[in-house]
Each structure stands twice: as structure tokens, then as C-alpha cells.
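> based on what follows, work out the 3D shape:
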Amino acid sequence: MKTIQVDVAVIGGGTAGMTAHRAARLDGKRVVMIESGPYGTTCARVGCMPSKLLIAAAEAAHAVAAAPAFGVFPGPVKIDGKQVMARVRSERDRFVGFVLEGVEAIPEAEKLQGHARFLAPNRLQVDDHTIVEAGSVVIATGSTPIVPPEWQAAGERVINSDAVFDWTDLPASVAVVGSGVIGLELGQALARLGVRVSLFARGTKLAQLSDPRVLQEAATVLAKELDIRFQTSVARVEKALDGAGILLTSRDGEGQEKTESFEYLLAAIGRSPNVHDIGLDAAHIELDRHGIPVYDKHTMQCGTSAIFIAGDVDNDVPLLPEAADEGRIAGDNAARYPQVTPGLRRTPLAIAFSEPQIATVGATYQQLSISHSGHFAIGSVSFSNQGRSRVMLQNQGLLRVYAEFGSKRFLGAEMIGPRAEHLGHLLAWACQAELTVPAMLEMPFYHPVIEEGVRTALRALVAHLDTEPEHVADCADCTPAP
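Now for the predicted structure:
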């Protein structure tokens, strides 16, 4: 077994790990990146890119089906599942190829293949071939989809979202368990491509929404085309007698059970950080009750140690832009340790590519209800009669915007509506710039565009701000925690 000395060791070669490696290298440090699996990020291989390819195919099918409402009659829709999945896999491989080109550009001396475990805070063992002694370490080991063992016992037809993108054809039916972003996006896309889909949600949540009115609108709109079973849990999962599928027994809120057959069960109930097999006990850092290292989200430092963390493994916000930002901050600080400084944390922005799209910006309704109880105003707009939305026959959804009494500073928004990905970016920029609502209303709005709906909501928000409760002064000290 050989021993190498480096300034910074990065465990993980995904988005966070590659960004941390690059940041530390730019600081002139000797760096090694350790990866136990195939190179290529979660986003490129099994996440944001292949899912959007499947969604794009579903949108094309839906556009043809919706065309008669415009007086356009294209004829019967035929969906070739093999061709759909062939394009998904081909383009997925192309995106992975771009990532691999970046990996190949890294000098061989700066890459190690194998599983890393801590032997001490500054000492790692990689498989049975290398000891790495490092001045500092970045943990960027990512996460793994959760599939309960009792479900796995039903056989290979119980899958996680990663397996979807290796299909060579579309199945006849899928039970999607979980109403988060992944379950909602894949469930609706498969349904639009002719797959019989039932989506099971233990509660009443959808995607990342927390505003009760937006949630209610989302449930109403999405249920028009998707079989969503709210407040329904999975009681049992069994292999079908013919071995060609699974039998799922669900239990609704009243305790009633129902058994149905599906070709596949897609578990979309969350992801588990990959922290439980890397020897954290030898790292001598504080762990929370889930076994995740306790860290400062502005520096990504674990306590006062020379160990930093970034990406999905920290169990915070499992999104590629967040992983990249965290990787950059962790890599910079690992390279400069013990001179650790806060890095740029951008305004939170999360998007679900359902139809209509769902977006949250800045502080959520749930967060503000705690940090700003009684101190924030709300404005809203329905897209049902919004001009451009009606033109496109996409006139459904709701936008709710939030601002602080006194300062009138824009705080955040939650929405389901047409082209919410663009509205979300517009509002995220305003939030990060700390604009007031009156200042936002001074910005240009063209006609006719979806963004006019934002102006309507902001006008309603100003009207609410002008009815400021008497007990609220200037609120200069009641801004959300950073």
C-alpha cells in the first residue's frame, strides 16, 4: 500500500466534488479527488438532464393532444416507447460525455479510484491500495435514493428513479410513491406518454410547496390529469404471482386498504446522504442525530476542524446549483485553512418541471410564518384570466409573493403556473438584490407576457403593505436569518 501527501483531499467526484477540486487547485494547492463509482454527476447520469429529456417527450405528446383546442387537428397520437427511451439514453450519454471530458482533463496524479474511509481527521485509506495524508478534507460523497428493504424484497420491479433512465421501452403501468419533485415530474411525464400512473402521497404536500393556497391550487390543477392519492400510504408490496410486476396494497386516511397491480413501483421518497460507510467516527467531528456532520452553511466547515462538506451529502438542499456553490466554498476554505471565510450563498431557488411548473423563491411561506409571524404581507395573482396565459391555453395556477412590513423589502414567492422557471429567476434576482416592492414595480413590463402576472401580484402586495399593522415599526431588524 502506498502513501501520498496532499494539501486537500476531496472525497467524491460529482458536482460538489469536482467544483471543490477545481477551487482548491486554483488556489495553487496539491489536490486529489477520490471517487468510488463511475465518473459523471448525478445530474447528468440520472437526475436533472435525463428527467428533462423524458419531460420534453411528454410535453410533445401533450401538445399534440391539446392542439384541437386551437382548431388544429393533427390526427391520432402514436407514442413509440422504444424511440422515446432511446433518445433519452442517447442524449443522457452525451451529457455524461461532457462531464467525463472535464474529468479526463484532470491530471491522473490528482485522481484516485476507490472507496475512501477516515483513519484519522487528516488521514484516509482508499480501498487497500493507498493512504492519503491531507492538510484538509472535503466530504462530497453525495446521496442515494431510498428504497425500504421490505419493498426491495418484492424483487427487481421495485426501482428508484435512477433505474428509469435505463429502460429500453415504456412500461404499461407504474406506481409512483412520493409526491416530491422527482415523483411528480416523472409521474406526470410517464402519464402523458401513455403509461398508467398512480401517485401515492403520505400527506398533502406537492414538490417543494409550503403555502397552503398554492398547495391547494397545485393539487386541483394536477389532479385533472394525474391520479394522485393524497394521505395514502403503502401498506404492503409483493411480487405478482406471474412474476411480471408487483402488487401494491395502499391504505388511505380512513384506514381503507386497496390492492392493485403495476408493472413497476417507483420509489421517490427521498435520498439518503452517503455518510455511513466513510469512517466518520475516526474524523472526530460532531454529528447530528442523523449522523450528518454538523457544519457552518456559510463556510461549509465542520466545527473548527480541517474537514469541510458540500453537496447532497450535507442533507440540506439537493440541487445542482447549491452543490456547485457549496463545492466552491468548501474547496476555497479547505485550500486556505485555517483562514476560513464565508462564501456567497445565493437566494434559494427551486423549480419542479411539472406542467404547470412549480417554483419557490427566497423565503418560503412556512419559513416566514416562523421568522416573520404577523410581520409579512402577501400578494397574489391567479393565472386563470391572465392574458398571455389564456392565449396559450395555459391559464391555470397561482402566484403568491411576500414582503416585509415597514421596509417593504421583497422576501420570496411560491407559485404553480405557466413558465414558472422564468418567473422564478426574475423574482430570485429581485430578492437577492434586496429590492423593495415599489422598486420592483418601477421595472419594465412588456405586453402581452406572463410576467404581467407578476406585476399584478406585486400591486396586490403593495396594497397589503399599505395596510401595515400599527404594531409594526420599520422591521429593519426582523429580516430572515441568512
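
> switch to C-alpha atoms for all contacts and neighbour counts from now on
Fine.

> now do the strands in the stretch 1-150 of the chain.
2-11, 31-35, 111-113, 116-120, 123-126, 130-139, 143-145 (DSSP state E, counting those that start in this stretch).

> got CSV for these, with mean neighbour count and distance to A282 too?
Formatted as CSV, the strands of the stretch 1-150 of the chain follow (neighbours: other C-alpha atoms under 10 Å; distance: least, C-alpha to C-alpha, whole Å):
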stretch, mean neighbour count, distance to A282
strand 2-11, 21, 15
strand 31-35, 25, 18
strand 111-113, 19, 21
strand 116-120, 20, 5
strand 123-126, 22, 9
strand 130-139, 24, 13
strand 143-145, 17, 21
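
> out of those, nearest to L465?
Comparison of these against L465 by C-alpha to C-alpha identifies strand 143-145 as nearest, at 42.1 Å.

> roughly how far is that closest one from the heart of the chain?
Computed by C-alpha atoms, centre = their mean, to the nearest Å, the chain-centroid distance of strand 143-145 equals 13 Å.

> got the contact list for that strand?
160-162, 268-274, 312-313 (C-alpha atoms under 8 Å, 6 or more residues apart in numbering).

> could you flag which of those residues are buried?
Those of the contacts of strand 143-145 that meet the buried threshold are 160-162, 268-274, 312-313, by 16 or more other C-alpha atoms under 10 Å.

> another one to check against the first:
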Amino acid sequence: MKQIQADVVVIGGGTAGMGAFRNALRHTDNVYLIENNVFGTTCARVGCMPSKLLIAAAEARHHALHTDPFGIHLDKDSVNVNGEEVMNRVKSERDRFVGFVLEDVEAWPEEKRIMGSAKFIDEHTIQVDDHTTIKADRIVIATGSHPIVLPGWRKELGDKLIINDDVFSWNTLPESVAVFGPGVIGLELGQALHRLGVKVEIFGASDRIAAIDDPIVSEEAIRIFSEEIPLHLDCSTEVKLNDQGKVEVCWDSKDGSRGTYVADYLLAAIGRHPNVEKLGLENLDIELDNKGVPKAHPLTMQTSIPHIFIAGDASNQIPLLHEASDQGKIAGDNAGLYPNIENGLRRSPMGVVFTSPQIAFVGLKYNQVMERFKNPECLIIGEVSFKNQGRSRVMLVNKGHMRIYAEQGTGLFVGAEMVGPAVEHLAHLLAWAHQQKMTIPQMLDMPFYHPVIEEGLRTALRDVNKQLRLGMQSNECAECPGA
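Prediction:
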């Protein structure tokens, strides 16, 4: 068995792992990167990029079918979807994005890239399959995550059970899909497939969609998406293959409704779990969370074993590419600098769901705000409906609702949740304001053009501003931790 002595070993060649490897190399060239499958990142191969390609195709068909209100009348029978052409473009462009990633990987010395499954033997020793043992001074865990699949599904459904990875391997589109999980992945793919002409119904065990916390925003989002796609929320289900080899879902909702849905596939989108089960963590005296994942300091990515760091989806923090990239940089720098540890830059939280209308959050979400501000008088909530917002009505995308959270007395902007047209752009503006710790009056001093959707944001900010009592913060409010 090959023996290697390393300064730093990075386990995992995804976004976080590549970032950690790249940044560790700034401090030492004795760094190794282990990958057990393929390089190329989840985002590029089976995540954010191919899903957006599918969504773009879906939007093209949707717009073509909804031109009548503008006085533009098309022959609807001529709007045909060629499933093979749709999937060819998705896969072709996906491969292009992956290619860019692989160019970076292949520029690194081949002897520094080790293929195989890594396992801890002790806190300084990693074994890769049965061919390599690495003694490392510092280690970064960046093993990513995998979709959660209920055990009974795989046994009962066989190849009729799919995850999002499988969607992007299709050569054409199926006739019908049952989506389990109305979260980010399930809602994005479910709506995209529906708009491409695939029959879709979405099932969820809770009454939430896309991880929206705010009850007003949630109610509006459920209303909007229920008008387009059958949503069966807060329901119990039984799944089996029927005599025709189709997926049969019998569902029973808490509101008393029930029914049966038959589909070609069941798409499992009920969440993801960090890839830590086969890492040999039982051989380490390392502090784990309630999901069996190593705990890490959010500013240093350092675990309870000082020379071991963790980053990206494996860290069980925020499973988003930009977060994985930041965490990988921090972990790589600190592994390279160890024992000198520095706090890294953690940006204001931001998330976007690329449905139509889009869903987004910035800073603190509603439940976090309610936890932080024990006294409701210390919190101000401003809001706007997009139903009558000028630019939104012009484009006939006037659906949605935004809620802005601010601290009474100081006017500090602390967070927002929203569903609405092109809110990916509003979310960025708000994230920049949040990271700069701007107050509501300062945000209102910024320029707003006319007519733009951003004027809806200004309306919500004005709603907050009129409730503000600047300088009137009570002693109870001063004791709230705020943002």
C-alpha cells in the first residue's frame, strides 16, 4: 500500500473541496485532494446549472402559451415540446459547465489528486480504498451531501424511483411524475416539468413549501403554486407499483381530502444529508451534532479536533454553492495556516428558489426574527403585495408578497422573506444592505428608478419607515440581541 506524508489532505472534490485545496496551496504545496466519484461539483453536474437549463426551457413554453392577455394570439397547437431536444440542450450545456470545472482540476498536479473512498483510521491517518494511506498534519472534510430516500421506496419502486441526478440523464421527458418534497428542489423541478407538459403532482408531509417561514408569505406562495400544480401538503401517503408497473400514490390529507395519483416516476426531493456515514468518524473523538455530523465553528470551520476542518454541504450548515465556496476557502486557509487560525468572511444569508414567481430570503427569516425579538414591540414588519405593483402588472407577473423585518428604535434592517417576480434581484439588493448593516431610512435614500419592480421594495421599506420611532428604543428592546 502506498504511503504518503502530507501537510494537508482535503476529502472531497466538489465546490468546497476544490476551494479548500486551492486555498491550502497558498500556504503549502504538500496538499492532496481525494475524490471517490467524479470531479465537477454537484452544482454543475446535477444541481443549480442543469436545473436552470430545464427551467429556462419550461419558461419558453409557458410564455408561448400565455400571450393572449397581451393581445398576441398564437396557434397553441403549434407550441410543441420535443423532449429529446430539450434534454439534449440541458445535457450539452451541463457538460460545458462541468468542462470548465474539470479544466481547473486537470491543471493541478495529477499526483496530488487521489481517486477512491477515504476513511479515518485515526485523527491523522486517512486510508483511501486499499491502495493508499496518508498521514496528514491537517485535514479538511468536504464530502458533500446526497438525496434522502426512504428505505421502502427503493425496495418497492425499483427504477421508478428517481432523484434529481436522474432527471438530467433522461433522453426525453416522461408523461407523468409524482414529486415528493415541496422544498427548493422539488418545487423547482416540479414546476419546470409541469410547464414542459409533464403531468405533475407534488406531495409534502408538512404544510410548508420551499422552506418559507413567514406565515403571510407562505400562505400567498401556497395559493399561487396551488393554482398551477396540484399540491398535497400536510398529508400521509402510501406508495406502490400497480399492475401496469406505474407508481401509485394513495394520499390522505389532514383536511379530509384524499385520492390516488398514478405516475411514471416518483421523484424523491425530501432533503439531503451530509456524506459522513462511511468516513470512519467512529474512529475519532470528535463532537457531532444530532445528525451525526461534525460540529464546526462557523467563522473558522474548525471542528472539536483542532487540526480537522469541515466545509460545504458536509458541514450541515447552509447547503448553497456560494456558502460552500466561502466555507471551502476558510477551511483551506486555516488548514494551511494551522495552528494560526483566522476568522473568515461569512456573508449575509441569502437564498433564492428559481420558480415562477421566485421565492427568496435575506438575513434573518421569520422564525429567527421571532426568536431574537422576544418583545414584539421591538420588531417592525413592513410589507407589499405585488398584485398592484406597476411594473409587475405591465408584465403580467403581478403575483406575490414581500415582508421586511426591522428593529424598532434603530431602524436596522434585519431580514426579509418574499415570493414575487424576479425577486432574485431584490434579494441581492437586500443582502448587500444587510451586510452593510443599513437602516431603513438609509435604504430609502438609495435611488429607485421608475417603472421597475424594485419600486415594490421601496413600498415595503416605506411601510416599515412609517412605523419607526427612531431613538425611542425601550430598555426591553435594547436587551434584544437583534441581528
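
> TM-score of the superposed pair?
Here the TM-score for the pair of chains, by TM-score structural alignment, normalised by the length of structure 1, is 0.97; 478 aligned residues with a C-alpha RMSD of 1.5 Å.

> about what we covered before: closest to E326 of structure 1 out of the strands of the stretch 1-150 of structure 1?
strand 130-139 (10.5 Å).

> corresponding residues in structure 2 for the closest one?
Using TM-score structural alignment, strand 130-139 of structure 1 corresponds to residues 132-141 of structure 2.

> what does stretch 394-403 of structure 2 rub up against?
216-217, 220-221, 224, 357, 381-389, 392, 416-421, 457, 460.

> what's that stretch aligned against in structure 1?
Using TM-score structural alignment, stretch 394-403 of structure 2 pairs with 391-400 in structure 1.

> take the contacts of stretch 394-403 of structure 2 and keep only those in strands.
If you go by DSSP state E, the contacts of stretch 394-403 of structure 2 have 381-385, 416-420 in strands.

> list the buried ones in the longest helix anywhere in structure 2?
Among the segments of structure 2 that qualify as a helix by DSSP state H, the longest is helix 83-106. Within helix 83-106 of structure 2, the residues that qualify as buried are 86-88, 90-91, 93-95, 97-99, 101, 105, counting by 16+ other C-alpha under 10 Å.

> repeat that for stretch 69-83 of structure 1.
Applying 16+ other C-alpha under 10 Å to stretch 69-83 of structure 1 flags G81 as buried.

> what's the spacing between the residue nearest the centre of structure 2 and V46 of structure 2?
With distances taken as C-alpha atoms, centre = their mean, L320 lies nearest the centre of structure 2, 4.7 Å away. Remark: distance between L320 of structure 2 and V46 of structure 2 (C-alpha to C-alpha, to the nearest Å) = 13 Å.

> measure P38 of structure 1 to L112 of structure 1 for me?
P38 of structure 1 is 12 Å from L112 of structure 1, by C-alpha to C-alpha.

> no wait, L226 of structure 1
Counting by C-alpha to C-alpha, the gap from L226 of structure 1 to L112 of structure 1 is 46 Å.

> swap in T456 of structure 1?
Distance, T456 of structure 1 to L112 of structure 1, by C-alpha to C-alpha: 55 Å.

> please apply the same query to L209 of structure 1.
Taking C-alpha to C-alpha, one finds L209 of structure 1 at 40 Å from L112 of structure 1.

> please apply the same query to R196 of structure 1.
R196 of structure 1 is 44 Å from L112 of structure 1, by C-alpha to C-alpha.

> A201 of structure 1: neighbouring residues, count only.
23 (other C-alpha atoms under 10 Å).

> ok, K437 of structure 2 touching L412?
Yes: the criterion here is C-alpha atoms under 8 Å, and K437 of structure 2 meets it with L412 at 6.8 Å.

> the two - which one has more neighbours?
Using other C-alpha under 10 Å as the criterion, K437 of structure 2 and L412 rank with L412 on top: 23 against 15.

> and the more buried one, what does it touch?
Contacts of L412 of structure 2 by C-alpha under 8 Å, 6+ apart are 406, 437-440.

> out of those residues, which is nearest to S236 of structure 2?
If you rank the contacts of L412 of structure 2 by distance to S236 of structure 2 using C-alpha to C-alpha, A406 comes first, at 37.8 Å.

> the contacts of L412 of structure 2 in helices, which ones?
Those of the contacts of L412 of structure 2 lying in helices (DSSP H): I440.

> can you get me a residue count around L150 of structure 2?
10.

> which residue in structure 1 lines up with it?
Aligned partner of L150 of structure 2 by TM-score structural alignment: P148.

> in a helix, L426 of structure 2, correct?
Yes: remark: L426 of structure 2 belongs to a helix, assigned using DSSP: H, G, I helix; E, B strand; the rest coil.

> wait, doesn't it sit right on L457?
Yes: counting by C-alpha under 8 Å, L426 of structure 2 touches L457, with 7.3 Å between them.

> and the two? which has more neighbours close in?
Taking other C-alpha under 10 Å, L426 of structure 2 and L457 do not tie; L457 has more neighbours (27 against 19).

> gap between the more buried one and S176 of structure 2?
According to C-alpha to C-alpha, L457 of structure 2 stands 38 Å off from S176 of structure 2.
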